[in-house]
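Undergrad: Structure for this input, please:
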Amino acid sequence: MAALPQWMLHSGNQIDGDRWLVEFKTYEEYLDFLVTPTDLKNLRSTHIAQTIAELGYRSAGETLTREQFNTRRERVVEMFNPTRKSHVLCAGRHPDFENVVLQELGTRERANRVGLLATIIFVRALTPAGHEVSGYVDYAHRLNTEDWMPFFQGKKRLWPRPNDLGYYHWRAGISRSNHSPNFKVIIDPERGLLFQNKYDRKVVCVDPSRAPGQNTTREVLKTNDYKQFVVYDHVVRRRS
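TA: A predicted model of the protein is given here:
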């Protein structure tokens, strides 16, 4: 059995560690869990005991803020019991892909749809006339703005567009860079092209000679369908 991708390990560890939060329906129930019988006896006030717990005095580890609790609890629920229509998986209807690109994109589809993962795809391909076109694609954004069933049915290829994160048409000399709902484009004088995630503000570096960044992995896919196909998987850490 093939080893799990690093993004799956990071995401899975976080989700598994937060699954216990589902036991609490509200933030107040979570705080009550942290309150001890001794607290109630000495303080004689549930509200004061909850406040002390919220400040972190009744937890051996991290005490979550209300926003952290709601965000992390929601992510666990969405991961294991997705309810929104936008989370219906296109790849789920075609599970046995022989094409490595479809396999890898299908594996990442759900995590990108629910916001656990923000994948950037670098594509180099040739037009029918033999001209090279390349670009950086915000996978989650594309999933939310177009029908991916033709892609996973093998009827359509992923193609870089001028409105993607990055786009370059070599023959025409056209170069574009655009912000997306998930990433901000940054041009750094030393590291070159960077993409900053808008949710956790972590930076993805696409220079292959450098580390891709915190909570980010880089994987090159071997395929004959494209001149080059690289996926940058960024595990999103929501800001508190």
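
Undergrad: Every contact and neighbour count from this point should use C-alpha atoms.
TA: Will do.

Undergrad: M149 and R157: what is the separation?
TA: Per Cα to Cα, to the nearest Å, M149 is found 11 Å from R157.

Undergrad: of the two, who's got more company?
TA: M149 (16 against 13; other Cα atoms under 10 Å).

Undergrad: hang on, that one packs against G92?
TA: No. Using Cα atoms under 8 Å, M149 is not in contact with G92, being 10.0 Å away.

Undergrad: how many neighbours does the residue nearest to I186 when sequence neighbours are not counted have?
TA: Among residues not flanking I186 along the chain, L194 sits closest, at 5.0 Å (Cα to Cα, 6 or more residues apart in numbering). Neighbourhood size, L194 [other Cα under 10 Å]: 19.

Undergrad: R93 too?
TA: Neighbours of R93 using other Cα under 10 Å come to 11.

Undergrad: Over to R238?
TA: R238: 15 neighbours (other Cα under 10 Å).

Undergrad: Confirm it sits in a strand?
TA: No. Under DSSP: H, G, I helix; E, B strand; the rest coil, R238 sits outside any strand and is assigned coil.

Undergrad: show me what contacts it?
TA: T71, Y199, D200 (Cα atoms under 8 Å, 6 or more residues apart in numbering).

Undergrad: Tell me the most packed of those, by neighbour count.
TA: Y199 (16 neighbours).

Undergrad: all helices of the chain, in order?
TA: 6-18, 27-34, 37-43, 46-54, 66-80, 100-113, 139-145, 149-152 (DSSP state H).

Undergrad: what about the ones you listed, which gets the closest to N182?
TA: helix 139-145 (7.4 Å; Cα to Cα).

Undergrad: one more to put side by side:
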Amino acid sequence: MEDSQGKNTASRGHRAYDQYLNSFIKLEDKRYLPNDNVIHQLVPLRAAMGTVVMTPTQFHEVHFSPLGTCFYFSEHGVANDPLMMALVEREKLNVTKTISTIVFVSTRDAKGFNVSGYIDFEQSLRRFKTAGSKSHPWADIFAGRRRLEPNHQDLSFITWSNGRVYSNDSDNYKVIPDAVKGLCFSHKGDGSMLCIEKYITEEHPLCKFIESPKHGSTVIYDHQIRRKM
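TA: Down below sits the predicted model:
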């Protein structure tokens, strides 16, 4: 029974690492190198400058360590970056539902196009813990191996090259575009309304602007969750 469980864990770990390597692969790679094994071997050599690709051992330690030995992704190391320093302060508070943080990021994607978006920090952390490569790779982001790039699964996402706009309700927020107030997010837990324009124009104390050398122009919006009586 134990041997069977061990084999299942090893198989799951192997598939997860393959998915991790796939996140670095571009369409043209598959055109010229149809063999996945060869492509995976070349990933560390072809990664973008400043990007560190984890070895299978490092990946296993990050994603398959025993329950409780590493609850927070920042425990694997934090890069000396102003955005990462700010998010480390908020990681535990978000996980424990003390505050709810939305992160706005304006940067360039892997293809060099300008993109921007709003990320539900708590949901993104939780998704990465359960879905791995399908969400933002927080262990690598905190450690400085990957950049934080918004995508079409986040609360709001814009690709400026073609003007496409995506929006999605998250587990914590409902997206509410308002003709007068602008983009707003309603917190599902306590019903509070977070209006982006108001946070910015009134110099809200829970709104923090951060210029990150690695991640671009960012804004952190903190919501102090009110407990329902």
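
Undergrad: So after superposing, what's the score?
TA: Overlay of the two chains. TM-score (TM-score structural alignment, normalised by the length of structure 2): 0.61; 154 aligned residues with a Cα RMSD of 2.3 Å.

Undergrad: related to what we said a few turns ago, between the contacts of R238 of structure 1, which is nearest L31 of structure 1?
TA: T71 (15.8 Å).

Undergrad: how close does Y27 of structure 1 get to E109 of structure 1?
TA: Counting by Cα to Cα, the gap from Y27 of structure 1 to E109 of structure 1 is 30 Å.

Undergrad: Neighbour count: these two, which is higher?
TA: More crowded of Y27 of structure 1 and E109, by other Cα under 10 Å: E109, with 22 against 19.

Undergrad: if I pick the equivalent of that one over in structure 2, what's in contact with it?
TA: In structure 2, the residue matched to E109 of structure 1 (TM-score structural alignment) is E91. Shown in contact with E91 of structure 2 (Cα under 8 Å, 6+ apart): Y72, E122.

Undergrad: Kindly calculate the angle that the longest strand seen in structure 1 makes with helix 6-18.
TA: Determined from DSSP state E, the single longest strand within structure 1 is strand 117-126. Using axes from the mean of the first three to the mean of the last three Cα atoms, to 10 degrees, the inter-axis angle of strand 117-126 of structure 1 relative to helix 6-18 is 170 degrees.

Undergrad: Skipping its backbone neighbours, what lies nearest the aligned partner of F229 of structure 1 in structure 2 in space?
TA: Mapped onto structure 2 by TM-score structural alignment, F229 of structure 1 lines up with T218. Nearest non-adjacent residue to T218 of structure 2, counting by Cα to Cα, 6+ apart: V105, 4.6 Å away.

Undergrad: Give me the neighbour count for N94 of structure 2.
TA: 22.

Undergrad: How much space separates the residue nearest to T218 of structure 2 from Q19 of structure 2?
TA: Going from V105 of structure 2 to Q19 of structure 2 by Cα to Cα gives 25 Å.

Undergrad: more neighbours, these two?
TA: V105 (24 against 14).

Undergrad: aligned partner of I102 of structure 2 in structure 1?
TA: Applying TM-score structural alignment, one finds that I102 of structure 2 aligns to I120 in structure 1.

Undergrad: Please work out which residues outside the helix or strand harbouring E28 of structure 2 touch it.
TA: Here E28 of structure 2, judged by DSSP states H and E, is contained in helix 27-32. The contact list for helix 27-32 of structure 2, computed with Cα under 8 Å, 6+ apart, reads D36, I39.

Undergrad: Over which residues of structure 1 does the helix or strand that that helix is followed by lie when aligned?
TA: Sequence order places helix 36-46 as the next helix or strand after helix 27-32 of structure 2, per DSSP H and E. Aligned using TM-score structural alignment, helix 36-46 of structure 2 spans no residues in structure 1.

Undergrad: what does stretch 5-12 of structure 2 give?
TA: Counting by TM-score structural alignment, stretch 5-12 of structure 2 sits on no residues of structure 1.
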